[in-house]
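**Student:** all I have is the shape, not the residue letters:
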């Protein structure tokens, strides 16, 4: 509408990497898609605190938050996602009301199971050349410029 300012939503996600390079992923309860655990950042919450909260809520795993590995914007929905590489520190994997499965995936399994826009977040975190800044339309990456 004319005169309204568009709103953005900010989400956070953790790419939790074990010593064997397997990555923690969840199958979402709402759409069945495999993704790194994460969710909407609370208004009064720091990004790293949000990652710890979201990962624990969805998986039962406590994490130590490391480097910011990427910033991703869904251009259709106006969602900006901050993705952090994390180390598991405690806990046992479990599902939640937001996840129907939790698994430790290899990088090859990530590419097979996740949509391109989520697999790239994991691969960016694993390659250590970040942080990356990428935009997408919900399905495909959009070239800068």
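**Tutor:** Okay, I see it. Quick caveat: nothing in here was measured; it's all calculated off a predicted structure.
**Student:** contacts, neighbours, all on C-alpha from now
**Tutor:** OK.
**Student:** A helix includes residue 53, no?
**Tutor:** Yes. Under DSSP: H, G, I helix; E, B strand; the rest coil, residue 53 sits within a helix.
**Student:** burial measure for it, as a count.
**Tutor:** 19 (other Cα atoms under 10 Å).
**Student:** same thing with residue 100?
**Tutor:** By the criterion of other Cα under 10 Å, residue 100 has 18 neighbours.
**Student:** repeat that for residue 46.
**Tutor:** By other Cα under 10 Å, neighbour count at residue 46 equals 10.
**Student:** ok, second structure coming up, stack it against the first:
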């Protein structure tokens, strides 16, 4: 997966020290063409570990998080989507990468409405991109399943821990 240039610049100064980064998750929904009254969820299968997830990414410096989510949908799955609601804000545990880099992310999960495009793995970060019926999702980590559940939850209320 391509590391954003601003992170490479930071790493050249701080080495492998812990970076606190804003991340975004886009739970993209559309009405199910096969099941009236139901919805489909856009998922991608990551190239690095084969896991199914909603679209995720890092927010660039100065970028609005909802704009970052829309950008990631287009870059990763060639899907145009519009943000509807911020549905979950939470911090993730520290991550350590094979090269020794340490990062921790503040994830901002948004529900997005599908606008156009047929999903495919557009940028090489994913092996597949596809629509799944909301009640027939592939196996995914508890963390990613919770993000999807937040996007599927009724209403526009954001949740967080306190």
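**Tutor:** Structure's in. What do you need? Everything numeric here is computed off the predicted structure, so don't read it as measured data.
**Student:** in the first structure, what residue corresponds to residue 19 of the second structure?
**Tutor:** Per TM-score structural alignment, the equivalent position to residue 19 of the second structure in the first structure is residue 7.
**Student:** its match reaches residue 77, doesn't it?
**Tutor:** No. Between residue 7 of the first structure and residue 77 there is no contact under Cα atoms under 8 Å: 9.5 Å.
**Student:** compare neighbour counts for those two and give me the winner.
**Tutor:** Neighbours per residue (other Cα under 10 Å) separate residue 7 of the first structure from residue 77, with residue 77 holding more: 13 against 8.
**Student:** mind checking how far that one is from residue 111 of the first structure?
**Tutor:** Distance from residue 77 of the first structure to residue 111 of the first structure, counting by Cα to Cα, to the nearest Å: 23 Å.
**Student:** what's the answer for residue 26 of the first structure, then?
**Tutor:** 14 Å.
**Student:** so where do the strands sit in the second structure?
**Tutor:** 18-31, 39-46, 52-53, 55-58, 80-91, 95-96, 102-116, 126-133 (DSSP state E).
**Student:** what's the closest of the ones you listed to residue 11 of the second structure?
**Tutor:** Among the strands of the second structure, the nearest to residue 11 of the second structure by Cα to Cα is strand 18-31 (8.8 Å).
**Student:** which positions in the closest one come out as buried?
**Tutor:** Going by neighbour count (16 or more other Cα atoms under 10 Å), the buried part of strand 18-31 of the second structure is 19, 21, 22, 23, 24, 25, 26, 27, 28, 29, 30, 31.
**Student:** and stretch 146-155 of the second structure, by the same measure?
**Tutor:** 147, 148, 150, 151, 152.
**Student:** any idea what the fourth one aligns with in the first structure?
**Tutor:** Taking TM-score structural alignment, the alignment pairs residue 151 of the second structure with residue 125 from the first structure.
**Student:** need the contact list for its match.
**Tutor:** Contact analysis of residue 125 of the first structure by Cα atoms under 8 Å, 6 or more residues apart in numbering lists 15, 69, 70, 83, 84, 85.
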